[in-house]
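Visitor: the sequence and its predicted three-dimensional model are supplied below.
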Amino acid sequence: MLDSSPNPCPLCGSSSFLTLSHIHLSDVWGAYAEQWATSFSDDVIAHYGNGPVALRRCGRCELEWFDPALEGDAAFYTQLFTGGITYETWRWEFDRAAQRIANGARVVEVGSGEGAFLRSVLPRCSSVEALEKNPRAADLLRAAGIKVSEDDVRADALVRPARADVVCAFQVLEHVADVRGFLSALAAIVVPDGEILLSVPNRERFRRGLEPNDCPPHHLSRWSPRQFTAVAEVLGMELVLVEYQPPSLSHARASRQRSVRTALRPVTGPRVAQWTGRATARLRMPERRHARLAAEGRFASRGEYGHTMFAVLRRA
């Protein structure tokens, strides 16, 4: 049943929501230690606590978000990246995004990290600029000859609007509490007929158990394809395309293994069901077939997704 929410949807502003579950932060800290060998100081844990955080789903746009929105601060991220987690040097969506950028374009990327994407397009752009609040990453960007602002994008857009042909935000939206304000700032920076390139984790991807990085304080929202239509409506922009990263070979096999294992377990017992499921998955999904289905975009049509969704919006 839909209820009236004291904290409206951070994307569309609707006050109707479903409470899907509660995630206890004590479980999140424990999962970081177990899966990533990453621990946090008593001060960081005390700041966020160990209690439950509600996972809501908007009744209008279907965005899922955590309430309260416990946004990660500098201390949290310093300790997160001191452990077993690092910036990715290259992401699936970077290739898709690079194809959208014309020679001579003016590009602004928000949340650039260490700048792998901007470095790749720098030689053929008239200008590139990063908005990056991590001081260490900002220093690395400057060393690479990339202009950097450490201001918040919402403040930046007020004083420097309409300056970029392409504005990028890869794997950033899910970290932001003020989703609508963040997106509106991106729209203010891009010029008419320019494009916003976005990527977010796909909540419909194959997953096993609790993923600590998909919970607060790291991720504050969870996205499906439906939300990109809502983003276009909120911004008054055209949704040009949405693309889906295919599942990895191991995940494609695991989904098939799981279905066989579930069917056989009551009949054969868990050990035989697991062995049969693993063997069947390898037969049904050899490497060559996986590569062909991924290249043809066939996994998405079957409702099988990898980690990331990539979307392009155009300002009229």
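Guide: Thanks, I have it.

Visitor: only C-alpha atoms from now on, for both contacts and neighbour counts.
Guide: Will do.

Visitor: all strands for the chain, in order.
Guide: Under the criterion DSSP state E, strands of the chain are mapped to 3-4, 16-24, 52-58, 64-67, 106-110, 127-131, 147-149, 164-170, 190-201, 221-222, 238-244, 308-314.

Visitor: dump those strands to JSON lines, plus mean neighbour count and distance to residue 36.
Guide: JSON lines is the format used below for the strands of the chain (neighbours: other Cα atoms under 10 Å; distance: least, Cα to Cα, whole Å):
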{"stretch": "strand 3-4", "mean neighbour count": "11", "distance to residue 36": "37"}
{"stretch": "strand 16-24", "mean neighbour count": "17", "distance to residue 36": "18"}
{"stretch": "strand 52-58", "mean neighbour count": "20", "distance to residue 36": "22"}
{"stretch": "strand 64-67", "mean neighbour count": "24", "distance to residue 36": "22"}
{"stretch": "strand 106-110", "mean neighbour count": "24", "distance to residue 36": "27"}
{"stretch": "strand 127-131", "mean neighbour count": "22", "distance to residue 36": "28"}
{"stretch": "strand 147-149", "mean neighbour count": "18", "distance to residue 36": "31"}
{"stretch": "strand 164-170", "mean neighbour count": "24", "distance to residue 36": "23"}
{"stretch": "strand 190-201", "mean neighbour count": "22", "distance to residue 36": "19"}
{"stretch": "strand 221-222", "mean neighbour count": "26", "distance to residue 36": "21"}
{"stretch": "strand 238-244", "mean neighbour count": "17", "distance to residue 36": "26"}
{"stretch": "strand 308-314", "mean neighbour count": "24", "distance to residue 36": "21"}
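
Visitor: need the ones you listed in CSV with distance to residue 88, can you?
Guide: Formatted as CSV, the strands of the chain follow (distance: least, Cα to Cα, whole Å):
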stretch, distance to residue 88
strand 3-4, 39
strand 16-24, 26
strand 52-58, 27
strand 64-67, 24
strand 106-110, 16
strand 127-131, 17
strand 147-149, 20
strand 164-170, 12
strand 190-201, 14
strand 221-222, 20
strand 238-244, 18
strand 308-314, 13
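
Visitor: use this one as the comparison:
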Amino acid sequence: MTKWDSNYMRKVDGVAADRLCPVCGSSSTEVSDYPRDQVIASIEHLFGKSGLDLISFDSAKMLRCNGCALDLACPMREPDVAFYQWLTSAGFRYPNSRWEWDVCVQILSKKYRGQFKKHNFVVDIGSGEGAFLSQLASLEGVCAIGFDLNPDIVSMGNAPDLDIRIGDASTACDEFSRMADMVTLWHVVEHVADPVGVLLNAKKILHPSGLILFSVPLSPMSYEHSWMDPFNGPPHHLTRWAPSSLKALAKRIGMHAELIFPLETPLHSRLIRSLTLQAMSPFRVEPRTLKLLRLMKFILARPWRVPKEALIQLKLPRIDGRIKPDVALVSLSNRDISG
């Protein structure tokens, strides 16, 4: 077992604070290891680019909370901004669309329809290049501002009609206390060392009648039995979430949570995705036909993988009778949660 540096470790009732769940405070059990050299090798291989060894980040363990089932990194330490700048230079890009953005737009339109407000104010934390802000720009009566800590991404996304600033939830909290009708954080919470603190800051930005909407991956994802995503762990993701830990998070910050899931992905789509990830890097920039040829070559060399993978996909965990999705949208409100 690793002997952690006593200079930053303290103990609570005999348990190192690094090993206590930041959401519910329960003890945790070690489940996996993320040595720095292996993380570097995995990520550099995905992009075909070197130089990540020059970026400062730690080896880490992944622990599982014995109370709410949150997976948390030990130590919970975010990498430098240089880590994300390296990813950007290597070709990592934020998505241009997400299913949860469409749901958010529907919620925004429904919640504020008929209200006599000149503008509905949205603050987007971790806005990236501003794809979500661009989607909001098409809505009448919506004013949106984005914040992101990566200056390279901010400079790439600052189109004339978008307002994207360098900063995070604490920055936005200082500027827009209790002003926002909606605060959004798309795939941000799993990256931060203090998810509770980030959402408490988001709550401070929020008008009492507003909503916080955020999305996170649900782990383990449907392909992780055969392809361990190096990004779904430290230093990129410091937490891995389950429905139980998301509900515990809402309780911790004193808000009511509604979990929203996408439609179940068909078996053949999950099967193709998992086999494709086994066959090639998801970041490989190639024509679709060449990727298809690579996939077919992989399957022809390993024909047993198809029925084996199909059986695994059929046996994946379920939520309310449906295969557990790879992502969840969480809607937080200030409704009374005493009951």
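Guide: Ah, there it is. Small disclaimer: the values here were computed from a predicted structure and weren't measured.

Visitor: what does the TM-score come to for these two?
Guide: With the length set by TM-score structural alignment, normalised by the length of the first structure, the two chains reach a TM-score of 0.79; 286 aligned residues with a Cα RMSD of 3.3 Å.

Visitor: for residue 92 of the first structure, which of the strands of the first structure is the nearest?
Guide: strand 308-314 (7.8 Å; Cα to Cα).

Visitor: that closest one aligns to what range in the second structure?
Guide: Aligned by TM-score structural alignment, strand 308-314 of the first structure corresponds to residues 327-333 of the second structure.

Visitor: that stretch against the first structure, how far on average?
Guide: Here the mean offset of stretch 327-333 of the second structure against the first structure after fitting is 1.1 Å, by mean Cα distance after the TM-score superposition for the first structure.

Visitor: from residue 137 of the first structure, how far off is the counterpart of residue 137 of the second structure in the first structure?
Guide: Counting by TM-score structural alignment, residue 137 of the second structure lines up with residue 122 in the first structure. Going from residue 122 of the first structure to residue 137 of the first structure by Cα to Cα, to the nearest Å gives 17 Å.

Visitor: swap in residue 161 of the first structure?
Guide: Per Cα to Cα, residue 161 of the first structure is found 24 Å from residue 137 of the first structure.

Visitor: so for these two, which sits in the more crowded spot?
Guide: Between residue 161 of the first structure and residue 137, counting by other Cα atoms under 10 Å, residue 137 is the more crowded of the two (18 against 15).

Visitor: so how far is residue 101 of the second structure from whatever residue of the second structure lines up with that one?
Guide: Taking TM-score structural alignment, the alignment pairs residue 137 of the first structure with residue 153 from the second structure. Noted for residue 153 of the second structure: a distance of 19 Å to residue 101 of the second structure, by Cα to Cα.

Visitor: kindly report the same for residue 310 of the second structure.
Guide: Counting by Cα to Cα, the separation of residue 310 of the second structure from residue 101 of the second structure is 30 Å.

Visitor: neighbour count: these two, which is higher?
Guide: Neighbour count, other Cα under 10 Å: between residue 310 of the second structure and residue 101, residue 101 has more, with 21 against 16.

Visitor: for burial, what's the neighbour tally of residue 196 of the second structure?
Guide: By other Cα under 10 Å, 17 other residues sit near residue 196 of the second structure.

Visitor: counterpart of it in the first structure?
Guide: Under the alignment (TM-score structural alignment), residue 196 of the second structure maps onto residue 180 of the first structure.

Visitor: right, and that match touches residue 9 too?
Guide: No. Using Cα atoms under 8 Å, residue 180 of the first structure is not in contact with residue 9; the gap is 9.2 Å.

Visitor: residue contacts, the match of residue 137 of the second structure?
Guide: Each residue near residue 122 of the first structure by Cα atoms under 8 Å, 6 or more residues apart in numbering is listed here: residue 128.

Visitor: show me where the second structure has helices.
Guide: Taking DSSP state H as the test, the helices found in the second structure are 36-47, 81-90, 99-112, 131-136, 151-157, 169-175, 195-205, 243-252, 267-279, 288-301, 305-314.

Visitor: got a list of contacts for the third one?
Guide: For helix 99-112 of the second structure, contacts defined as Cα under 8 Å, 6+ apart pick out 120, 132, 136, 213, 215, 262, 329.

Visitor: stretch 237-248 of the second structure now?
Guide: 23-24, 68-73, 76-78, 189-193, 216-220, 231-233, 257, 259, 330.

Visitor: stretch 180-191 of the second structure now?
Guide: For stretch 180-191 of the second structure, contacts defined as Cα under 8 Å, 6+ apart pick out 78, 120-127, 195, 198, 202, 205-207, 209-217, 236-241.

Visitor: if you set the cut-off to 6 Å instead, what comes out?
Guide: Residues from elsewhere that reach stretch 180-191 of the second structure (Cα atoms under 6 Å, 6 or more residues apart in numbering): 121-125, 195, 205-207, 210-216, 237-239.
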